[in-house]
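Participant: Predicted structure and sequence below. I'll ask about it afterward.
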Amino acid sequence: MLGLMQDRPLLISSLIEHAATYHPEREIVARTMEGTIHRTNYAEVHRRAKRVANALKTLDIDFSDRVGTLAWNTHRHLELYFGVSGSGAVLHTVNPRLFPEQIEYIINHAEDKVLFFDTTFAPLIEKLAPKLQSVRHFIAMTDRAHMPALDIPHLLCYEDLLAAQSEEYVWPEFDERSASSLCYTSGTTGNPKGVLYSHRSTVLHSLMECSPDTFGVCSSMCILLAVPMFHANAWGMPYATAMVGAKMVMPGPYLDGQSLYELMRDEGVTFSQAVPTVWLMLFQYLDQHPEIDMKKLGLKTIGVGGAATPRTMIERFERDFGADYVQGWGMTETSPIGVIGRLLPKHAGLSQEEQTSVKMKAGRAVWGVGLKIVGDDGKELPHDGVAYGHLYVRGPWIAGGYFKDEGGKVLDQDGWFPTGDIATVDADGYVQLVDRAKDVIKSGGEWISSIDLENTAIGHPAVQEAAIIAAPHPKWQERPLLLAVKRPGKDLTREELLQYLGERVAKWWVPDDVVFVSELPHTATGKLLKTKLREQFRDYRLPTA
């Protein structure tokens, strides 16, 4: 016997329609490509999203056709988020930080029929256009006055395109399991693979982001969207923000410390998320301006993900900003919420240092995401915080495979997705990442966590960034090699850093050598690019070897 509740499809169009109906005047602020501030609201975004949907009709975009974007966080990109998916087409957000060859591959693999782009990417578009086999129209996301002079066919102006369309449009209803958006992994090995989200998965993921045990997104918030909209749909925040009608502030291409600080100050930002490297740029700006009192900003919550966070970053946000720090873990394949690092009531009595230790974990299980860890033999391991193994997840916003079946079957026999991480899970559901399976160092048969070593090294006041890779050793097979970037104006020797680590980690974990470098390579999503480091230091000979 079935229940007697109404069955309405969970569609992305319902989010912007709700925002426009019940939060029409709630402000959306965006910094444009030219650096000026543009102000709009949910009612206007809704009207223009309908113009987008009508424009796609004139461009012969059908249901499930892919529509690509090479764009920053702006009001126009937000209009595409709702106009494209709401019409039944699939929004394909392309990461412009990838290599041109990867971008070419991704657009051709997705078979994008239309490509919207911000003017900062005009030279890239001109170079790639002849190689993009399926793209029928290129649309510059600007007005007529700022149109780039490009020698490419079928070039259109975004504002001209929308001006020619009506705001009258009825959002279609269709199966909520229909594809809504497409995002490719950063592809550190091999070609990037496409993760194809559905309307249902996106709306359920948005609901969870509004839960107090995750990010608690609500209408009273002013959210600075610092996570790029081409990175796992900006962690789903544009959808959750519309769901509740929160104020949204969009930085465009300007993610430097000064620009972010000015937006926080001028717009009254209370919540923001970003990868650690973005916050390091903010810290560098603040270090140059000690007269700034960050507590006056009124920032209440900072969300961090994409890479492990050092203790010093957590302590600085809570001490200098007076903000609650919330770490999360996820992947493109998890939409991306997997676990969120909120404290439990039983942690209230802990010291500040003890609470910070809990917050340094990847996060705690949330409803909708199941967790299990398995050993190399495939047997499931206990959630006791001690046993570590390969982390698997499953749930309604977890990928079941890749677009066009790239990589073949990825789930195990019970429908669990392998994350590629080594982790422990304790009885409360807190996940502690030990390492990426491909990055873990096996020394004399024992595992050494590069993540823990990197976080400890970054705790040194003279270290700005650190990476640990395995170097070959005749006796121990592998030993840790520390690659470190010094903070500007700071002096630090190899011996001083090794002594610092020796006082904080097990003796056999201490790296066998330190190499100071001017910078470390990163993936297109801000993570350390260890494949490049391993190649660069492939023949490095440790002094202990």
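Facilitator: Yes, it's here.
Participant: From here on, just use CA atoms for contacts and neighbour counts.
Facilitator: Will do.
Participant: what's the span of stretch 352-366, first residue to last?
Facilitator: Stretch 352-366 stretches 24 Å from its first residue to its last (C-alpha to C-alpha, to the nearest Å).
Participant: who's in contact with that stretch?
Facilitator: Contact partners of stretch 352-366, identified using C-alpha atoms under 8 Å, 6 or more residues apart in numbering, comprise 213-214, 308-311, 314-315, 325-329, 338-343, 347, 371, 428-433.
Participant: mind redoing it with 6 Å?
Facilitator: 328-329, 339-341, 429-432 (C-alpha atoms under 6 Å, 6 or more residues apart in numbering).
Participant: before we move on, what about stretch 398-407?
Facilitator: By C-alpha under 6 Å, 6+ apart, stretch 398-407 touches 194-195, 333-334, 410.
Participant: and if we set it to 10 Å?
Facilitator: 109-110, 182-185, 191-198, 201, 205, 330-338, 368-370, 393-394, 408-411, 415-417 (C-alpha atoms under 10 Å, 6 or more residues apart in numbering).
Participant: second one coming, line it up with the first:
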Amino acid sequence: MIPMMNSQLTITSLMKHAEQINGAVEVVSVTADNPRHRYTYRDAFARVRQLANALSAIGLEQGDTVATFAWNDYRHLEIYYAVSCSGMVCHTINPRLFPEQIEYIVNHGRDKWIFVDLTMVPLLESLHHVMPEVKGFVVMTDQAHMPDTSLPNAHCYEALIAEHTAEFEWPDLDENTPSALCYTSGTTGNPKGVMYTHRSTLLHCYASIAPDVFGLSVTDVALPIVPMFHVNGWGLVYSAPMTGAKLVMPGPKMGCGETLCTLINEEKITVSAGVPTVWLALLDYLKKSGSTIESLNRLTVGGAACPFVIYDDFRTKYGVDVQQGWGMTEMNPLGTFNGNAPETVSALPADQYDKMRLKQGRPVFGVEMKIVDADNKALPWDGISAGAVKVRGPWIINEYYNYDGQTLDDDGWFETGDVACIDEYGYMQITDRVKDVIKSGGEWISSIELENCAVNHPKVAEAAVVGMPHPTWSERPLLLVILQEGESLTREEMLGWFEGKVAKWWIPEECLFVDTLPHTATGKLSKKDIRAQYADFSWPS
């Protein structure tokens, strides 16, 4: 006898709950064809059923892969649910990838149809000829804004779903059915596919809404700025409907400080999440405009380490609690979170407390973690010993999609590629990527810590540190700096900033002031491209 019911953990069950219990809650979107679209979860899921009928009508079947090139808005939300709950795979594609990577991803993912935002149609018009398995395209707009496009077999989204009823019988799915596909940014070699399941998505969702993580509830208004094309938007498009939080999505305006400020104030946003560049853009607008953001009480920084200026300015000037999370595509993405601090940490002196809050946080229940040395020996959690981070858990990758290589180590752990130390409280501090750590005179130097220190200079807009070959020390750190508009610094002033903030032997050997720095498609510094760009660099004699 089985003592408890064995209900399947599916996105369909989440959707049905959200429609029945939270159906009256609003969903607000900025789109290319509407500056402020507004409806409810009940409206949304009725349209999801229309879309599910449309997917069937155009010949899609369970197991097929459907791609999206889209921003965070209500139509993208509808596609998420209609595709996955129909037993198909929703393949979100980052439009900022290089054309060659997009071609590879679409073909490797075997996408059958592509849903494309109005603003991204020209991108696909230049690429559709190298996508032989794609049968058609759906432009995410209404008939009034439908472009005259060269895309073959192109349909208007609103016209497509208008032909169908809002009655649909959802298939009974096993919880291990694939639901979504997301590819890594391909910093080394071709991007790799990570296939999420209904079960992994639901378990990740349960973990993310915990009080010491995102802490979402029916009283919240959530603004997910992290793109839905990147790791399912950190799961917020699932956790908000699950809890009944109002959902506000910025569409193509996610990088505009003025738009974000307006949405926060007019929609009374309480919680938001995004990468550091987004928060710097908002801070810049707030500073120049003199605006405030009274309703916002907490925001999450992820995707890269949180600079002190973001943590300090939001907290001290605007009363916003800045939290930090860490994870990766292969982890759905949540791994650690630095939200509410335990009493032992809260009681620390202010400078130590701030330092702790800038770490990547403690492992979320469901994520096992360890750090190991070069011999795969587990290292102590003493806040000093640094090693390669390995993880395992129910929403962590088991194998890459359609991939011949090895994904896990021989003991079943996934090696993240990050180097970190973990202190006695369980707080992890990422010190570098394995491929980016600087080995100088046999000792490790953290390029991330040097970059964070540099960005904390009031005249610095962005900074990158890479290890370059050195005749004496094997490698030494080279600092590249973009200054704030209208500011000036000398090499000596910049390097002098590090005095007393990092170990003396960590201080970069040289500093170059540059106009731009290369980034990956997800907005991170592209160390690979920086090293290639400065391959001929020579140290001053």
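Facilitator: Everything's here; your move. What you see is a predicted model, and the numbers here were worked out from it, not measured in a lab.
Participant: which residue is nearest the centroid of structure 1?
Facilitator: When C-alpha atoms, centre = their mean is applied to structure 1, the residue found nearest the centroid is residue 231 (4.8 Å).
Participant: pretty sure residue 83 of structure 2 is touching residue 65, no?
Facilitator: Yes - contact criterion C-alpha atoms under 10 Å: residue 83 of structure 2 and residue 65 qualify, at 8.5 Å.
Participant: what is in contact with these two at once?
Facilitator: Shared contacts of residue 83 of structure 2 and residue 65, counting by C-alpha under 10 Å, 6+ apart, come down to 89-91, 179-180.
Participant: now, the most widely separated pair of those?
Facilitator: Greatest spatial distance among those (C-alpha to C-alpha): 91 and 179, at 8.8 Å.
Participant: which of those two has more neighbours?
Facilitator: residue 91 (31 against 28; other C-alpha atoms under 10 Å).
Participant: hang on, isn't that one packed against residue 180?
Facilitator: Yes - between residue 91 of structure 2 and residue 180 there is a contact under C-alpha under 10 Å: 5.7 Å.
Participant: Just the terminal-to-terminal distance for stretch 390-405 of structure 1.
Facilitator: Using C-alpha to C-alpha, one end of stretch 390-405 of structure 1 lies 23 Å from the other.
Participant: what's the answer for stretch 85-104 of structure 1, then?
Facilitator: End-to-end distance (C-alpha to C-alpha), stretch 85-104 of structure 1: 23 Å.
Participant: And stretch 357-364 of structure 2, by the same measure?
Facilitator: Distance across stretch 357-364 of structure 2, first residue to last, is 16 Å (C-alpha to C-alpha).
Participant: ok, now stretch 454-466 of structure 2?
Facilitator: For stretch 454-466 of structure 2, the first-to-last residue distance is 13 Å (C-alpha to C-alpha).
Participant: Mind reading off the mean deviation between the host helix or strand of residue 155 of structure 2 and structure 1?
Facilitator: Taking DSSP states H and E as the definition, residue 155 of structure 2 sits inside strand 154-156. Once fitted to structure 1, strand 154-156 of structure 2 is off its aligned match by 0.8 Å on average (mean C-alpha distance after the TM-score superposition for structure 1).
Participant: chain center to that strand: distance?
Facilitator: Relative to its chain's centre, strand 154-156 of structure 2 lies at 29 Å (C-alpha atoms, centre = their mean, to the nearest Å).
Participant: elements contacting it?
Facilitator: Judged by 3 or more C-alpha pairs under 10 Å, 6 or more residues apart in numbering; DSSP states H and E, strand 154-156 of structure 2 is in contact with strand 111-117, strand 136-140.
Participant: and residue 189 of structure 1, what is it in contact with?
Facilitator: When contacts are counted by C-alpha under 10 Å, 6+ apart, residue 189 of structure 1 touches residue 531.
Participant: measure the corresponding residue of structure 2 for it to residue 334 of structure 2 for me?
Facilitator: Counting by TM-score structural alignment, residue 189 of structure 1 lines up with residue 188 in structure 2. To residue 334 of structure 2, residue 188 of structure 2 is 22 Å away according to C-alpha to C-alpha.
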